[in-house]
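Chemist: Have a look; sequence and predicted model below, questions after that.
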Amino acid sequence: MIPNESTGTDKLLGAIEGREAKAVIESTGNMWLRLYLGLEEAGVDVVLANPKKTKAIAEAKLKNDKVDARTLADLLRAKLIAHCYVPPESVRELRGLVRHRISPTRDMTRVKNRLHAILDKYELEFTGTDMFGKAGMMWLWSITSKLTELDQFIFDAELRHIETLKGLIKEVETRIAKEGSPRVRWALVQAARSAVQWDDHYRTKYQRIMERRGDGKAIVAIAREIAVVMYLMINRREVYRFSTDAFKTKKRKKLEGESKKWAKMMEVPAGGITA
């Protein structure tokens, strides 16, 4: 038995040193990661097995529903392992940042819900567009005197909590943006510039943000929304919901025209090309 720790990995690598080896590890929570990375770093070809699919294969091929180390080895030898995708280190780090962002974002939602409950209790309503934006926060701080002493204490604490969470979320989002591909960022910004000219949905949102935060912040916000929309369209297999039939027809004709133009440019004369 080899323990799932650095000493265990060293022991395993010592046992296979000088031999041609391929390893298979079953994906169980995050317990597989340390061993996987240790073997990968040492140059061992490692496969991460999908437990559910591998068990089904074992039952069908080996007539055995017990997937132990020997069964995994037999399936690997027969090339019957159902693989799990293991992203490269750069992607794993980005995923870690995104997971880290989830916690303060959920906390923010809970805090906002508690503040809404207190406002409902006193029938206080914000008439602006963003109660937790700059103007909204100023309003929230200004109404604390209308609350009882106990609710005032809770309200103040929750407002301070929001300010702290905003700072944490901003730090993580800045780090995520810096870690992302500069080429993708550039492409999204170019798409955003075009979108605010031709798309009513994005134009309206851009103008609203631009009035408060300026052109740069507004374009980045539109670029981010475009990235989210593309992701959801691909995953949900949906068409762009804000598009009109007239716009789609116009876009299709433009693409067809460009396609014909490029096809004509790529045509080779019947006699060939002469230098």
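Modeler: Nice, I can see it.
Chemist: CA atoms for contacts and neighbours, from now on please.
Modeler: Will do.
Chemist: burial count for the nearest residue to residue 107 once chain neighbours are set aside?
Modeler: Leaving aside its sequence neighbours, residue 107 sits nearest to residue 165 (C-alpha to C-alpha, 6 or more residues apart in numbering; 7.8 Å). Applying other C-alpha atoms under 10 Å, we find 19 residues neighbouring residue 165.
Chemist: what's the distance between residue 165 and residue 103?
Modeler: Here the criterion is C-alpha to C-alpha, to the nearest Å. By it, residue 165 lies 10 Å from residue 103.
Chemist: what does residue 208 give?
Modeler: 29 Å.
Chemist: Then residue 49?
Modeler: Relative to residue 103, residue 49 is positioned 29 Å away (criterion: C-alpha to C-alpha).
Chemist: what do you get for residue 260?
Modeler: Distance of residue 260 to residue 103, computed by C-alpha to C-alpha: 50 Å.
Chemist: How about residue 158?
Modeler: Computed as C-alpha to C-alpha, the residue 158 to residue 103 distance reads 16 Å.
Chemist: These two: which is more packed in?
Modeler: Using other C-alpha under 10 Å, the more surrounded residue of residue 158 and residue 103 is residue 158, with 18 against 12.
Chemist: Is the nearest residue to the more buried one once chain neighbours are set aside in a helix, a strand, or coil?
Modeler: Spatial nearest neighbour of residue 158, excluding adjacent residues (C-alpha to C-alpha, 6+ apart): residue 111 at 6.3 Å. With DSSP: H, G, I helix; E, B strand; the rest coil as the basis, residue 111 sits in helix.
Chemist: this is the other structure I want to compare:
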Amino acid sequence: MTMFVGLDVHKEYHHATVMDEDGEILRRQRFPNSLEEVKSFFSDIDDGKVALEASYFWKPVYDELEEMGFEVKLAHPRKTRVIADEKIKTDLRASEALAQLLRMDWLPETYVPPADIRELRELLRRRVSLVESRTKYKNKIQAELTKRRIDLEGTPWHGPWLSQLEDLEIDSVEDYMAIVRSLNERIDRIEKEVKEKAEEREEVMLIKSITGFSYFSAMTIYASIGEKDRFPGPKELCSYFGVIPSTEQSGGKEKHGGITKEGDNYVRRVLNQCAWSHVNNSDSYITEFFERLKRRKGKPIAITAAARKLVVAIYWMLEREEKFRPGG
């Protein structure tokens, strides 16, 4: 008999509900978040499916359960709550709702990329986190200079400007600079690793062939897509990146609004930055489209539409295994 397990994952403890094929609850349990406790709870479940919600702590639990041989499904948090409220009609606890939705095949799943793509995403996020930290300490240094009315010559954080900064002998600045140097070393190491991994992946190098995309941005888009075959066409990929207009229907009429902004905000921001770089440094058909639309609709709408065209181009480049063609 197949057992259906709903697992509500938290930092310190997990809440679990085991249900049989008829919907009868066989066991409810709260246990500490550790590999030993997870193994102990699942030790007497031979044939089971597990559902857990996509939260901050899902990844290690998901990997542990997969290694133990279970079929694991990751639930989409927002959609799960909507369906639980609409279809189950009871005030079930989270783990119970997950088990019930899994049993009834109503569980709205979210995509779980392969392990190597998950590792890439973690590497890219770590680089982003380190860059944000470095920016924070650079801003602190700038604030110290402003406070002392010190105006250094040259471009900030380059050549002569840095030399003048190091000659100031201000304790607070030296402390912050020590952190900046340390972060620089770690960021450089990660960027070197990203470049090496990018050059090993044909898909990343295809994306990088578009003017405006660096190793890092191309890898970010690639890692976000994961397995391209999960998208039937370019429209679905644009929807995934949240760069399609929202649509409202009323009285038989359709009204289009701003973009849906579905998906990862950070990845969409990277895509937008690449779109700006592309239209400023390329004479492609996308740039021509941007310039035409900019005159009618303004820059913000035009750049979003250009980003959408870039996503369509990326889809067909990956589908056909071709580099970007500026002429379309």
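Modeler: Looks like it arrived, so ask away. Just so we're clear, the structure is a prediction, and the values are computed from it rather than from any experiment.
Chemist: The residue nearest to residue 107 of the first structure is in contact with residue 110, isn't it?
Modeler: No: assessed by C-alpha atoms under 8 Å, residue 165 of the first structure is found out of contact with residue 110, at 11.4 Å.
Chemist: what's the burial count for the counterpart of the residue nearest to residue 158 of the first structure in the second structure?
Modeler: Aligned against the second structure by TM-score structural alignment, residue 111 of the first structure finds its counterpart in residue 137. Using other C-alpha under 10 Å, residue 137 of the second structure is surrounded by 19 other residues.
Chemist: Residue 121 of the second structure corresponds to which position in the first structure?
Modeler: Aligned counterpart of residue 121 of the second structure in the first structure: residue 95 (TM-score structural alignment).
Chemist: how close does that match sit to residue 25 of the first structure?
Modeler: Per C-alpha to C-alpha, residue 95 of the first structure is found 21 Å from residue 25 of the first structure.
Chemist: who has more neighbours, those two?
Modeler: residue 25 (20 against 14).
Chemist: counterpart of the more buried one in the second structure?
Modeler: By TM-score structural alignment, residue 25 of the first structure lines up with residue 52.
Chemist: Give the full set of residues in contact with residue 294 of the second structure.
Modeler: Contact analysis of residue 294 of the second structure by C-alpha atoms under 8 Å, 6 or more residues apart in numbering lists 301-302.
Chemist: Would you mind finding the match for residue 39 of the first structure in the second structure?
Modeler: Counting by TM-score structural alignment, residue 39 of the first structure lines up with residue 65 in the second structure.
Chemist: Now name the helix or strand holding that match.
Modeler: Using DSSP states H and E, residue 65 of the second structure falls within helix 58-67.
Chemist: after that helix comes which helix or strand?
Modeler: Counting by DSSP H and E, the element after helix 58-67 of the second structure in chain order, helix or strand, is strand 71-75.
Chemist: Provide the aligned range in the first structure for the following helix or strand past that following strand.
Modeler: Downstream of strand 71-75 of the second structure, the next assigned helix or strand under DSSP H and E is helix 77-83. Helix 77-83 of the second structure lines up with residues 51-57 of the first structure when matched by TM-score structural alignment.
Chemist: Can you give the contact residues for that stretch?
Modeler: Contact partners of stretch 51-57 of the first structure, identified using C-alpha under 8 Å, 6+ apart, comprise 26-28, 65-67, 80-82.
Chemist: What of stretch 271-285 of the second structure?
Modeler: With contact meaning C-alpha under 8 Å, 6+ apart, stretch 271-285 of the second structure is reached by 210-213, 217, 221, 286-287, 290, 303-304, 306-307, 310, 326-328.
Chemist: Stretch 100-112 of the first structure against the second structure, how far on average?
Modeler: Mean deviation of stretch 100-112 of the first structure relative to the second structure after superposition (mean C-alpha distance after the TM-score superposition for the first structure): 2.3 Å.
Chemist: How much space separates residue 196 of the second structure from residue 314 of the second structure?
Modeler: Residue 196 of the second structure sits 21 Å away from residue 314 of the second structure, taking C-alpha to C-alpha as the criterion.
Chemist: Please identify which of these two sits among more neighbours.
Modeler: Neighbours were counted for residue 196 of the second structure and for residue 314 using other C-alpha under 10 Å; residue 314 has more, 25 against 12.
Chemist: now the more buried one, nearest residue through space, not along the chain?
Modeler: residue 207 (6.4 Å).
Chemist: Please, which helix or strand holds the residue lying closest to residue 156 of the second structure once chain neighbours are set aside?
Modeler: Closest residue in space to residue 156 of the second structure, ignoring its immediate chain neighbours: residue 162 at 7.1 Å, by C-alpha to C-alpha, 6+ apart. If you go by DSSP H and E, residue 162 of the second structure is part of helix 159-166.
Chemist: before we move on, what about residue 155 of the second structure?
Modeler: For residue 155 of the second structure, there is no host helix or strand (DSSP H and E).
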